[in-house]
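A.B. asks: make a model of this:
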Amino acid sequence: MTQQPFSNAALRGAVDLSGLGKAPAAARPGAGPATSGAGTASDAGLTQATDASFEAVVKGSSTVPTVLVLWTAQVPDSLQHAEALAALSRDYEGRFVVVGVDLGANPGIMQALTPVLQQTFGQIDSLPVVLGLIQGQPMPFYLGVQDIAQLQPLFDQFLQAAATNGVTGRADVGADEEEVADEEAPDELPPLHQSAFEAIERGDLDAARTAYEQALAQDPSDADARLGLGQVELLTRTQGLDPAATREAAAQRPGDVPAQIAAADLDVVGGHVEDAFARMIDTVRVTAGEERNQAREHLLRLFEVVGTQDPRVATARRALTNALF
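C.D. replies: Model prediction:
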């Protein structure tokens, strides 16, 4: 199963959906319940979008994390999987909304998403196609029907990325009025996390870093703070980099550790996690001494940015061990 990373950086320049809808500014952390406005819901609780209504989906993803499921009637399992994900959304109490798209009836949506899907998957050889939307930017998840029971880590990371970007609204997942009235208000973010999110929103990465560092000083086991700090550091390192010049320098100087680090950071920002890992592992192979240690340590930092539970991290750890010994 191909999965993409989740970070603030992943929201930058993925694909332009302005032809079908343009996302407004990010919602404030702790935004209240909201719906996607995408269209009508099926008997299974799955909201269906069309080319005409997709603008509402894009806008809604600035308030509620959105999961798109591209299906077709020619593959019945693809629709059934979409409905299963809608049921999973209810288990998550509406922390993300699931929107289905019938590809046969809505070619415009597929046309808008094709560049990022081809960049990630190459040939689309199975359905459904599942991807996330945060603030109007797509994050490809996987192709084909997957075991719902195995998807929780993926959606947990997705929701963490959404929270980091201030997208914390909830969708109406069909609870009756009594249940809604009885629900407790969602837990507030810890003060330092709230400060970090607000700093990210206003573009003050130094303040966000300080807040996360303070959170870790108070609780070294705070995994969310450690992930947030890694993402902020990645954003800081890649600010102002010229992608073309950075990649050209890396191609010309395979043993230059700083050049490879800069290119690997851009790989992660662009969603090419496996490329970033492979680049740094190759750098470990062709260097020695302090340079080799520098490459190894940076790779370990990238593992933290992507998330240590990501299966690509486990694969890369094994490859790193082989490169070192």
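A.B. asks: for the rest of this, base every contact and every neighbour count on C-alpha atoms.
C.D. replies: OK.
A.B. asks: helices or strands next to the top helix by length along the chain in the packing?
C.D. replies: Across the chain, the helix with the greatest residue count (assigned by DSSP state H) is helix 289-306. On a contact count with 3 or more CA pairs under 8 Å, 6 or more residues apart in numbering; DSSP states H and E, helix 289-306 meets helix 223-238, helix 257-269, helix 273-286, helix 311-324.
A.B. asks: let's see this one next, to set against the first:
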Amino acid sequence: MATLGMSAAEKEAVQAFRTDVVEPSMTKLVIIDFWAEWCGPCKALAPVLEKVAAAYADKGVVLAKVDTDKNQFIASQFQIRSIPTVYAMFQGQLVADLTNARTESQLRTTIDQLLRQLPIEGEAQSQEAELEPLIAMGEQVLGEGDIERALSIFDQLFEMAPDHPAVLSGRIRALVAAGAHEEAEAALAALPEEVATRPDIERARSALALAQSAPQVGDLAPLEAAVAANPDDLQARLDLANAQMAAGNRDAAADGFLAITAQDRDWNEGAARQQLLKLFEVVGLEDPWVSAQRRRLSAILFG
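C.D. replies: Predicted structure coming up:
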């Protein structure tokens, strides 16, 4: 923004804008709120912007407010035609128009997308880099069936990052695997709204629902004998597959659910297929094992 030919007041406004907005944008994502005192919609949007900016402060997001009445020259440079107008700036460049994002959910979604695309380094990103290998270790231990150690890892991570969705998900799934269903249920109920709907948490919620619908069975032999005696008894097959799943034998459980689906896909309102889909959610939809089982399911349904 060149200052040649400007009045002293305009130069002062430009310098203030550089100091308050452009310079912070060199390392942070600056949300610029163009507003005015007389603007009712501006006053309605302001608390939402302030709440979201505060929630994302540790991720390198800051809020800058520009009163268009007091900064008419700045507003004219950005060709502000109506207010509220909300832009996002990074490294001195406008990177998004947030004007139509009027709800907290819409703003969070857009900011999340920007943070994934831009090289912004806030405290949260630094913590994320530190947590990522530890979370991966906890997931690996949990996947290997060492429940006690996995729970210990996620408990320690929970102390470090009590609001991190992946940490919360891992800890809740470890509690489920340990049979502590009431504690897992309480942990889910205590989650703040903005975290409760995250995909990681849905995975944990599915794990609890699956465990509650398929309680552990001490001795699988009677169920195996019932299936062997009458392979057409689909309820016996479902009971065995559920028990195998509860015991952590996902391969055998998947084989059972797929066999039932192949024999009668609509039996019991598709119960076997529904259990298999819940198992996919618990394991993780990006897991290679899930991809392989999905191909098997597709071959049955559409082959």
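A.B. asks: please state their TM-score.
C.D. replies: Once superposed, chain against chain, the TM-score is 0.42 (TM-score structural alignment, normalised by the length of the second structure); 169 aligned residues with a CA RMSD of 4.6 Å.
A.B. asks: sorry, back to before: next, format the helices and strands packed on helix 289-306 of the first structure as a markdown table and append mean neighbour count and distance to Ala295 of the first structure.
C.D. replies: Listed next are those as a markdown table, based on neighbours: other CA atoms under 10 Å; distance: least, CA to CA, whole Å:
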| stretch | mean neighbour count | distance to Ala295 of the first structure |
| --- | --- | --- |
| helix 223-238 | 20 | 15 |
| helix 257-269 | 23 | 6 |
| helix 273-286 | 20 | 6 |
| helix 311-324 | 15 | 11 |
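A.B. asks: now those helices in CSV, with distance to Leu113 of the first structure?
C.D. replies: Putting those into CSV (distance: least, CA to CA, whole Å) gives the following:
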stretch, distance to Leu113 of the first structure
helix 223-238, 25
helix 257-269, 18
helix 273-286, 20
helix 311-324, 24
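A.B. asks: the stretch 51-200 of the second structure: strands as residue ranges?
C.D. replies: Applying DSSP state E, counting those that start in this stretch to the stretch 51-200 of the second structure gives strands spanning 61-67, 85-90, 93-97.
A.B. asks: mind listing what's buried along the last one?
C.D. replies: Put plainly, it is strand 93-97 of the second structure. Going by neighbour count (16 or more other CA atoms under 10 Å), the buried part of strand 93-97 of the second structure is Leu94.
A.B. asks: Lys59 of the first structure and Leu133 of the first structure, how far apart?
C.D. replies: As for Lys59 of the first structure, its distance to Leu133 of the first structure is 10 Å (criterion: CA to CA, to the nearest Å).
A.B. asks: ah, wrong one, I meant Thr164 of the first structure
C.D. replies: In terms of CA to CA, Thr164 of the first structure sits 14 Å off from Leu133 of the first structure.
A.B. asks: ok, now Gly230 of the first structure?
C.D. replies: Separation of Gly230 of the first structure from Leu133 of the first structure (CA to CA): 22 Å.
A.B. asks: next up, the contacts around Leu63 of the second structure.
C.D. replies: Applying CA atoms under 8 Å, 6 or more residues apart in numbering to Leu63 of the second structure gives the contacts Val30, Ile31, Ile32, Asp33, Leu49, Glu50, Ala53.
A.B. asks: tell me the buried residues within the residues you listed.
C.D. replies: Buried by 16+ other CA under 10 Å: Val30, Ile31, Ile32, Asp33, Leu49, Ala53, out of the contacts of Leu63 of the second structure.
A.B. asks: between these, which sits nearest Ile135 of the second structure?
C.D. replies: Set against Ile135 of the second structure, the nearest of those by CA to CA is Ala53 (26.7 Å).
A.B. asks: wait, that closest one touches Val62, no?
C.D. replies: Yes: counting by CA atoms under 8 Å, Ala53 of the second structure does reach Val62; the two are 5.8 Å apart.
A.B. asks: residues that sit against both of the two, list them.
C.D. replies: Taking CA under 8 Å, 6+ apart as the contact rule, Ala53 of the second structure and Val62 both touch Ile31.
A.B. asks: and the strands of the stretch 51-200 of the second structure as a markdown table, adding distance to Glu132 of the second structure?
C.D. replies: Converted to a markdown table, the strands of the stretch 51-200 of the second structure look like this (distance: least, CA to CA, whole Å):
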| stretch | distance to Glu132 of the second structure |
| --- | --- |
| strand 61-67 | 21 |
| strand 85-90 | 26 |
| strand 93-97 | 28 |
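A.B. asks: and those: which comes nearest Ala252 of the second structure?
C.D. replies: With respect to Ala252 of the second structure, and counting by CA to CA, the nearest of the strands of the stretch 51-200 of the second structure is strand 61-67 at 47.7 Å.
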